[in-house]
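*Asks:* Structure for the following, please:
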Amino acid sequence: MPEKRVAVASKVGLHARPAALVAKTAAAQPVAVQIAKAGGNPVAAGSVLNLMTLAAGYGDEVIISAEGEGAEEAVEAVAQLVATDLDA
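*Replies:* Now for the predicted structure:
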């Protein structure tokens, strides 16, 4: 199962606008993408509410994973967004 660890780059963390953008990208992938705060339980990355319940703040490390055909590309697409400052 491909996974990638990245730090949350948005100053507000995975909340509000950044969470909506990440959820939209995750939901558009051909496989289910999961995200977990380091040491926490994974949740579906395609849900804004799930992302907000992670309470992942700026600089927190998260683990993004997926399984199935296209999983590596899906993980990379979501990881790139999480690692980008989406506050603007």
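
*Asks:* Going by C-alpha atoms from here, please, whenever you check contacts or count neighbours.
*Replies:* Noted.

*Asks:* Return the distance of stretch 77-87 from the chain's centre.
*Replies:* Offset of stretch 77-87 from its chain centre (CA atoms, centre = their mean, to the nearest Å): 8 Å.

*Asks:* what does it contact?
*Replies:* Residues outside stretch 77-87 that contact it (CA atoms under 8 Å, 6 or more residues apart in numbering): 4-12, 14, 17-18, 21-22, 25-26, 64.

*Asks:* run this one through as well so I can compare:
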Amino acid sequence: MEKSRFKVLAETGIMSRPATRLVMAAQEYTSDVTLTYNDRTVNLKSIMGVMSLGIPQDSYIEIEINGDDEKEAMAGIEDYLQKEGIVEKVTMDADA
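*Replies:* Model (predicted):
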């Protein structure tokens, strides 16, 4: 299992274009990928699930990945999120 926590930096949060691209990035891997925000967890490969969370700027999210390519998947998803300026990685014990 790979698990990381992030703070959302994007002014628009994780909605519309960022959400669509994030889902597309997750779909490149065979592992199960989930996104948690405000105690709600959704499949990160589902655009409807991600959009239903309504994730705003300055919120905290967690991504958990389980499967054969979990390390590669986490590296790829983190790379996408950080290159696009959508999030910054934070330690798992940071205050939300």
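
*Asks:* circling back to that earlier point, just to be sure, which of the contacts of stretch 77-87 of structure 1 are found in helices?
*Replies:* If you go by DSSP state H, the contacts of stretch 77-87 of structure 1 have Arg17, Pro18, Leu21, Val22, Thr25, Ala26 in helices.

*Asks:* List buried residues within the residues you listed.
*Replies:* Buried subset of these (neighbour count, 16 or more other CA atoms under 10 Å): Arg17, Pro18, Leu21, Val22, Thr25, Ala26.

*Asks:* In JSON lines, list those along with distance to Met52 of structure 1.
*Replies:* Formatted as JSON lines, these follow (distance: CA to CA, whole Å):
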{"residue": "Arg17", "distance to Met52 of structure 1": "11"}
{"residue": "Pro18", "distance to Met52 of structure 1": "10"}
{"residue": "Leu21", "distance to Met52 of structure 1": "12"}
{"residue": "Val22", "distance to Met52 of structure 1": "11"}
{"residue": "Thr25", "distance to Met52 of structure 1": "15"}
{"residue": "Ala26", "distance to Met52 of structure 1": "14"}
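
*Asks:* Break down structure 2 into its strands, ranges please.
*Replies:* 2-8, 32-37, 40-43, 60-66, 87-90 (DSSP state E).

*Asks:* As a markdown table, the ones you listed with distance to Gly54 of structure 2 and mean neighbour count would be great.
*Replies:* Output for these, formatted as a markdown table (distance: least, CA to CA, whole Å; neighbours: other CA atoms under 10 Å):
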| stretch | distance to Gly54 of structure 2 | mean neighbour count |
| --- | --- | --- |
| strand 2-8 | 12 | 19 |
| strand 32-37 | 9 | 20 |
| strand 40-43 | 11 | 16 |
| strand 60-66 | 12 | 21 |
| strand 87-90 | 15 | 18 |
